[in-house]
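**Q** Next input, structure requested:
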Amino acid sequence: MDWFPSPSRYDAAPFRRCGLSGLDLPPISLGLWHNFGETDVFATARAVVRRAFDRGVTHFDLANNYGTPYGSAERNFGEILRRDFQSHRDELVITTKAGWDMWPGPYGQGGSRKYLLASLDQSLRRMGLDYVDIFYSHRPTPDVPLEETIGALVHAYRQGKALYVGISSYDVAGTLKAAEILQREGVPLLVHQPVYSLLNREIENGLLDALEKIGAGCVVFSPLAQGLLTDKYLSGVPDESRAAKSRYLDKSVITPTLLTVVRELNEIARTRGQSLAQMAIAWTLRDSRVTSSIAGARTVAQLDETLDALKNATFSPEELARIEQSLSALKG
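**A** The predicted structure follows:
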């Protein structure tokens, strides 16, 4: 059956400008790290992407090794593009990254020119695209000169294989140096993608200030702290959770103190008329320097709940104070 996107998809869709560029992004973007691989249900993934677009989500975030097995999220997304979005490509912001392990041997990970440019070509083939909108260096690689890593981004930009370039998980010094190298080459640093959540606030220690100074946007990932900031852990650690399986989340971090804090945050969310997940995502967007928050979705219903976080995205001083009071138990 043919699918046609909602003609009203932009009627109430908010957007935020990404740094000092001309690019606008939705405040909540769809991340395809989980739930879009070969081991997941394609029909569900396709339905989630369609629904996201119908609700004004135009930014889809990928990386070369997303999905199980690696590369399968890009392949599946490419198939969704082919089936449903061929006439809508210019409405989409599609991003990918390279830096973490992708294939065996010394050229299958890191920050070398050889790896980054080969990976981008592979990503484009998997998705059936001529270019991505943003290509990221997925992580700093200390044993590779930063000039080489950033030089590869410049090359991709000049080839037209990436309209913009970004970095992910760089510290303040690395970010400023990357921006300096790019500036010398006449290429702007569009965006930095760091982790950010109520439970990980490291970017508040200088990175947001640095991004504002150089005019780059900030697209944050893991706003739900790998599921900790949902109702999943309110009663302890479920048997099928990521923590129980030590999958992306170490069970040892889930202390009684942390669970108490999460329950207190859940109560604050309840008084706001939100789920904990909705409040956690809205909280990451309270600072205007955060352009977008990347969230995944296992089902269409979960996606809708996530996007409904924008129905109450402002916080009173009293609410922020209560949140800070709850989080204070984790300090020291």
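**Q** going forward, measure contacts and count neighbours with C-alpha atoms only.
**A** Noted.
**Q** who's in contact with the nearest residue to Val261 once chain neighbours are set aside?
**A** Take Val261 and drop its neighbours on the chain: the residue closest to it by C-alpha to C-alpha, 6 or more residues apart in numbering is Ser326, 5.8 Å away. Residues near Ser326 by C-alpha atoms under 8 Å, 6 or more residues apart in numbering: Val261, Glu264, Leu265.
**Q** burial measure for the second one, as a count.
**A** Yep, that's Glu264 we're talking about. By other C-alpha atoms under 10 Å, the residues close to Glu264 number 19.
**Q** So it lies in a helix, does it not?
**A** Yes. Judged by DSSP: H, G, I helix; E, B strand; the rest coil, Glu264 forms part of a helix.
**Q** let's see this one next to it:
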Amino acid sequence: MYQGNSHRYEQMTYNRAGYSGLKLSALGLGLWHNFGSVDPFEKQKKLIHQAFDLGITYYDLANNYGPIPGSAEENFGKIMQDDMRGHRYEMVIATKAGYEMWPGPYGNWASRKSIIASADQSLRRLQLDYVDIFYSHRPDPHTPAEETALALNQLVLEGKALYIGISNYSGSQTARMVRIFQELKTPFIVNQVRYNMFNRDVEQGLFPVLKREKKAAVAFSPLSQGLLTDKYLNGIPADSRAKKTTSPFLHPTQVEQTLVTVRQLNEVAKKRGQTLAEMALAWNLRQNAVASVIVGASRPEQLVDNCQALENLEFSTSELSLIDKILAEQADIAWKAK
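**A** Next comes the predicted model:
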């Protein structure tokens, strides 16, 4: 039986999720990749154990994570039953509904039927009575926001979720949901969004709303699919995601267009005594709105390396100015390439 590291809470930072009483580990483990039916189960267990040993308490899933869709929840549920049952109350487990999960008109988006059916299915796969956070994975242009909010609120009333989150909602969409949830007295606490050095739109449109409404952000894709690491500094490795032409998230052109910028950022990281990945994670966490940053991993050692970022979270004004200048030049390059 797995025994957790007794010193795990000494090495992790925990941030309050907005104005709520819930604290999230500064780094959370995302199960989007490497936890599906095609991935070795023993390897998945090692990743979960390593994360918990490092003080990571936030585990981020969705109904369609796999492949096959649903298998990440099933595998996580097995690990919970086999090894982690005694630690359930130390873990913040989140899942989502909103992207296509099953055929037909009800296995997608955010209608009342889709959300409640998906939540029930997720709990069965996870073998849990409740999740700590249940997210609407994306706004639904075909369903009234009130209907989505009422469905999410029902999950709380039925004890299937402790808190509610939304994901990929804009600033204006978030403000509207805040108003509805306030009337319902729903414990809505967080918006999960893509945020990294190459994707900064939320700084202007969303973060001011979260600050005003005392809600938190959870950031995914903090390393921009691996661009903000040292993986591509010397070319594109044969086994990398960018080399796989089937990947819809990263392709060789992106690597080539950002290579000069990544090398400049890497020099800044070196002067800080960090790897580029560590600096990128610390840069995300510099934002007061960001309570947690979701990292993925294919090896336990990657989680250990990522946690090194927490040893240097402070940036000087000159460092931030230099990073902004480098990123502004990259944005100009990207605009001209369109």
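**Q** all helices for the stretch 51-200 of the second structure, in order.
**A** 71-79, 112-126, 145-157, 171-184 (DSSP state H, counting those that start in this stretch).
**Q** And the nearest residue to His34 of the first structure once chain neighbours are set aside, how far from Pro7 of the first structure?
**A** In this structure, His34 of the first structure finds its nearest non-sequential neighbour in Gly67, 6.1 Å apart by C-alpha to C-alpha, 6+ apart. Distance from Gly67 of the first structure to Pro7 of the first structure, counting by C-alpha to C-alpha, to the nearest Å: 31 Å.
**Q** okay, those two: which has more neighbours?
**A** Neighbour comparison, Gly67 of the first structure and Pro7: the larger count goes to Gly67, with 23 against 8 (by other C-alpha under 10 Å).
**Q** Identify the residues contacting whatever residue of the second structure lines up with the more buried one.
**A** Under the alignment (TM-score structural alignment), Gly67 of the first structure maps onto Gly66 of the second structure. Contact analysis of Gly66 of the second structure by C-alpha under 8 Å, 6+ apart lists Trp32, His33, Asn34, Phe35, Gly36, Ser37, Val38, Ala72.
**Q** What's the local residue count around the first one?
**A** Trp32 of the second structure is surrounded by 18 other residues when neighbours are defined as other C-alpha under 10 Å.
**Q** Just give the nearest non-adjacent residue to it, would you?
**A** Tyr65 is the one closest to Trp32 of the second structure (C-alpha to C-alpha, 6+ apart), at 5.3 Å.
**Q** and Leu146 of the first structure, how far is that from Arg113 of the first structure?
**A** 10 Å.
**Q** quick revisit: dump the contacts of Gly66 of the second structure to a markdown table, plus distance to Asp83 of the second structure and secondary structure.
**A** Below are the contacts of Gly66 of the second structure laid out as a markdown table (distance: C-alpha to C-alpha, whole Å; DSSP: H, G, I helix; E, B strand; the rest coil):
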| residue | distance to Asp83 of the second structure | secondary structure |
| --- | --- | --- |
| Trp32 | 21 | coil |
| His33 | 21 | coil |
| Asn34 | 19 | coil |
| Phe35 | 16 | coil |
| Gly36 | 18 | coil |
| Ser37 | 19 | coil |
| Val38 | 21 | coil |
| Ala72 | 16 | helix |
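**Q** Out of those, flag the one nearest to Ser118 of the second structure.
**A** Ala72 (14.3 Å; C-alpha to C-alpha).
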